[in-house]
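*Asks:* Could you look at this predicted model? Sequence included:
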Amino acid sequence: MTATILEPSSHTRARTASEYAGPRAESARAVVQRSDFQMIAQHMFSLMMRNVASDGFLVEDPVEQGRFAKPGCIIAAPSYPANSPGVDQDYVFNWTRDAAITAMELVASGMPAKPASGVEPLEDYVRFAAICQGNAIPTLAHACFTIEGNSRPWTEQNDGPALQTLAVLRAFTQLDEPTRDLARQVIGRNLDFLIGAYQQQTTNVWEEHSGYSFFARAVQLRCFREISTNTIGVTVPADVGKRPTGCGAP
C-alpha cells in the first residue's frame, strides 16, 4: 500500500477543541443514563435539519452575502470563523459524503410526503445531486461543492459517488415520478464513473492521505451489490453482474 501525505492546510478539516490553548468553557451536561433516546433523537433531528436547505429555509453564503443555497444542499455545519470562535475553517459547503449520509437519515426518519407527491427534502436532495454532478470538476468523485452546487477547490474522493448512489436508492420509493427519472440518471452517471474508478487510489475520509482506502472500497462494494439486485429500472453494468473472481472484483 502506498500513501501520499497531503498538505493539511489545504484540505483538512477544522482543528479539535483540544488543540486550542486557554480555559475551556463548561456547559450543562445531559444525564445519559436517565435520558430517553427517542426524545434525544427528536432534538438531534432538528439540529440535523438546520443544515438542510429548501426553498423555504435559506442558507446564505457567509462570504458572499446575497448568495443562497439551492434546495437540497446539505451543509456540513453552520460553522464559520467570523461567528464561531475556535473554528478556523468554513464548513458552509456541501460535502458529497456528508450529504449522502444525512439523506439516508432523512429516509429512515419517515418524513411525511406532500399530497400526490413525494418527500420534499429527498426530492430536493436528488435535484441538488444532479446539479453537483453537472458541475463536478475534474471528476464525479469531487468531494465538496458550494451551496449553489459548483465545484470548489478540493480533493477527489471515490467513496462519494457510491454513498450518493446508496442514498438515492434508499430514497427512491419516497420520490415523485419526475424525480425518480432524475434519480435513475444520477445513479447511472455514478455507476459509469465507479466502474472505472473503484480499483484506483483515492483521498481518505479525513482528507489527509491519498492511497488505497478500505472505507471507499467497502462502500463501493455495497453500492455494486445493491445495484445488482435493484428493481427500480437501473441497468446493471456488465462488470457488476459478474460473479467476483478475486479480491479486486466488485
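*Replies:* Looks like it came in fine. The shown structure was predicted, so the numbers you read here are calculated from the model rather than taken from an experiment. Numbering: from 1, shown residues only.
*Asks:* contacts and neighbour counts: CA atoms only from here.
*Replies:* Noted.
*Asks:* residue boundaries of the helices in the chain?
*Replies:* 8-11, 37-49, 96-109, 120-135, 159-171, 177-197, 214-228, 238-241 (DSSP state H).
*Asks:* tell me, how many neighbours does the residue lying closest to residue 168 once chain neighbours are set aside end up with?
*Replies:* Take residue 168 and drop its neighbours on the chain: the residue closest to it by CA to CA, 6 or more residues apart in numbering is residue 183, 6.5 Å away. Counted with other CA atoms under 10 Å, residues neighbouring residue 183 total 25.
*Asks:* Give me the distance between residue 183 and residue 155.
*Replies:* If you measure residue 183 against residue 155 using CA to CA, to the nearest Å, the figure is 25 Å.
*Asks:* what about residue 209, distance to residue 44?
*Replies:* In this view, residue 209 and residue 44 are 31 Å apart by CA to CA.
*Asks:* between those two, which one's more packed in?
*Replies:* Shown here are residue 209 and residue 44; by other CA under 10 Å, residue 209 has more neighbours (19 against 12).
*Asks:* For the closest residue to the more buried one other than its chain neighbours, grab the count of nearby residues.
*Replies:* Nearest non-adjacent residue to residue 209, counting by CA to CA, 6+ apart: residue 5, 4.9 Å away. When neighbours are counted by other CA under 10 Å, residue 5 registers 11.
*Asks:* And the helices of the chain: which comes nearest residue 74?
*Replies:* Proximity to residue 74 (CA to CA) singles out helix 96-109 among these, at 5.4 Å.
*Asks:* before we move on, the earlier item: put together JSON lines for the helices of the chain, with distance to residue 143 on each row.
*Replies:* Compiled in JSON lines, the helices of the chain are given as follows (distance: least, CA to CA, whole Å):
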{"stretch": "helix 8-11", "distance to residue 143": "11"}
{"stretch": "helix 37-49", "distance to residue 143": "20"}
{"stretch": "helix 96-109", "distance to residue 143": "5"}
{"stretch": "helix 120-135", "distance to residue 143": "10"}
{"stretch": "helix 159-171", "distance to residue 143": "7"}
{"stretch": "helix 177-197", "distance to residue 143": "13"}
{"stretch": "helix 214-228", "distance to residue 143": "13"}
{"stretch": "helix 238-241", "distance to residue 143": "24"}
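*Asks:* second one coming, line it up with the first:
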Amino acid sequence: MRFTLLASLIGLALGAFAQSSAVDAYVASESPVAKQGVLNNIGPNGSKSHGAKAGIVVASPNTENPNYLYTWTRDSSLVFKLLIDQFTSGEDTSLRTLIDQFTSAEAILQQVPNPSGTVSTGGLGEPKFNIDETAFTDPWGRPQRDGPALRATAIIRYADWLLDNGNTTYVENTLWPVIRLDLDYVAADWNQSTFDLWEEINSSSFFTTAVQHRALREGAAFASRLGQSGVVDGYTSQADNLLCFLQVGSRFIAT
C-alpha cells in the first residue's frame, strides 16, 4: 500500500521528537529500518521500485485493490526533503547521487503534458504520474496545488547547500529553472481551488496554503541570494497575501 512508504517516512522522522531513553533506544534501532523502507521505494534500484526511473519515488508496489504504482509530487517532495536534510546536515553524505537523480526526474515531470495542462497552462498542479515518467490520464482529483510548493522547498534546501559549497553554476543553470517554475506557479495560482491532501474535496486547503506560503518566503530569500531580483518582490507580495488568507481563514474556523 501507499501507506507503507508514508509509515516509513513517519518512522524516520520520529527521531526529532524522541524524549525518553526508551524512545531514544527505539528510534535508534528503528531509524535504519524506516530509512531503508524509504530507500526501497526509490528507483531505479530500490527493492520495491521495479520499473521506476532514477529518482522516482514509488508510492507503493501494489497494483490492485487499490493500484498505487504511481509517483505523487507531494509524497516525493516530502520524502526527499527529509533525505536532503540528512545529507546537508552531514548525517548521510551517501545520498547526493540519489538527490541529484530526484531533481533530474522532477525536472522531466514538470515538462510532461498531462490532464491538468502543460508546464505553462497548469500542468504543474498534476498530482501524480506513472513511474516511467509518463502522464497518468485516468480520472483523478486534480489539480493538487501543494506539490509544486513542496518540491520547491525541498530543492531550495539542497540548492542552498550547493551554493554554500561553491556549486553556483549548477544551481543557476540546472536547479533554479526547476525551482522558479514551481514558485511562479504558486505565486500565480495559489488563490485557485485545489484538491486536498486526501484527494477528495476541491476547495481551499489550509495545508496547501501553508506550504505555499513557506515556499514563497523561502523562494524570495533564495532568489535574492542568486541575484534574481526581478522575482523577489512578486514572491514576497504573494507570500504576504497568502499569510493574510491563512490568518483570515484561521479566524473564521475559530468562530
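*Replies:* Now that the structure is in, tell me what you want to look at. None of these values were measured; they are calculated from a predicted model.
*Asks:* before we move on, the earlier item: single out the most deeply packed of the helices of the first structure.
*Replies:* The highest average neighbour count among the helices of the first structure, using mean count of other CA atoms under 10 Å, belongs to helix 159-171 at a mean of 25.
*Asks:* what stretch of the second structure does that helix fall on?
*Replies:* Aligned by TM-score structural alignment, helix 159-171 of the first structure falls on residues 146-158 of the second structure.
*Asks:* Neighbours of residue 44 of the second structure, how many?
*Replies:* Other residues lying near residue 44 of the second structure total 21 when counted by other CA under 10 Å.
*Asks:* Next: residue 22 of the second structure.
*Replies:* Counted with other CA under 10 Å, residues neighbouring residue 22 of the second structure total 10.
*Asks:* how much space between it and residue 28 of the second structure?
*Replies:* According to CA to CA, residue 22 of the second structure stands 10 Å off from residue 28 of the second structure.
*Asks:* What of residue 96 of the second structure?
*Replies:* Per CA to CA, residue 96 of the second structure is found 23 Å from residue 28 of the second structure.
*Asks:* Quick one: closest of the helices of the first structure to residue 247 of the first structure.
*Replies:* That would be helix 214-228 among these, by CA to CA, at 10.7 Å.
*Asks:* and the angle from that closest one to helix 159-171?
*Replies:* Orientation of helix 214-228 of the first structure against helix 159-171 (axes from the mean of the first three to the mean of the last three CA atoms, to 10 degrees) gives an angle of 40 degrees.
*Asks:* nearest residue to the residue most central in space within the second structure other than its sequence neighbours?
*Replies:* Nearest to the geometric centre of the second structure sits residue 77, at 2.1 Å (CA atoms, centre = their mean). Nearest non-adjacent residue to residue 77 of the second structure, counting by CA to CA, 6+ apart: residue 151, 4.9 Å away.
*Asks:* The one you found reaches residue 74, doesn't it?
*Replies:* Yes. The pair residue 151 of the second structure / residue 74 is scored as a contact, 7.4 Å apart, by CA atoms under 8 Å.
*Asks:* Show me which positions of stretch 145-155 of the first structure end up buried.
*Replies:* Neighbour-count burial for stretch 145-155 of the first structure flags 145-152, 155 (criterion: 16 or more other CA atoms under 10 Å).
*Asks:* Just the closest of those to residue 11 of the first structure, please.
*Replies:* Closest approach to residue 11 of the first structure among those (CA to CA): residue 155, at 7.3 Å.
*Asks:* residue contacts, the residue nearest to residue 77 of the second structure?
*Replies:* Residue 151 of the second structure sits next to 73-74, 76-78, 179, 182 when contact means CA atoms under 8 Å, 6 or more residues apart in numbering.
*Asks:* Let's have those residues in TSV, adding distance to residue 45 of the second structure.
*Replies:* Shown next, in TSV, are the contacts of residue 151 of the second structure (distance: CA to CA, whole Å):
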residue	distance to residue 45 of the second structure
73	20
74	21
76	16
77	19
78	20
179	26
182	28
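*Asks:* burial count for the aligned partner of residue 244 of the second structure in the first structure?
*Replies:* Aligning on TM-score structural alignment places residue 244 of the second structure opposite residue 247 in the first structure. Residues near residue 247 of the first structure, counting by other CA under 10 Å, number 6.
*Asks:* Next one: residue 247 of the first structure from residue 74 of the first structure, what distance?
*Replies:* 35 Å.
*Asks:* cool, residue 154 of the first structure as well?
*Replies:* Residue 154 of the first structure sits 17 Å away from residue 74 of the first structure, going by CA to CA.
*Asks:* which residue lines up with residue 216 of the first structure in the second structure?
*Replies:* Using TM-score structural alignment, residue 216 of the first structure pairs with residue 208 in the second structure.
*Asks:* That match: what's it in contact with?
*Replies:* 145-146, 196.
*Asks:* out of the contacts of residue 151 of the second structure, who's nearest residue 250 of the second structure?
*Replies:* Taking CA to CA as the measure, residue 250 of the second structure sits nearest to residue 74 out of the contacts of residue 151 of the second structure, at 23.4 Å.
*Asks:* From one end of stretch 109-125 of the first structure to the other, what's the distance?
*Replies:* End-to-end distance for stretch 109-125 of the first structure, by CA to CA: 15 Å.
*Asks:* Check stretch 194-212 of the first structure too.
*Replies:* Length of stretch 194-212 of the first structure, first residue to last, CA to CA: 15 Å.
*Asks:* need the contact list for residue 6 of the second structure.
*Replies:* residue 75.
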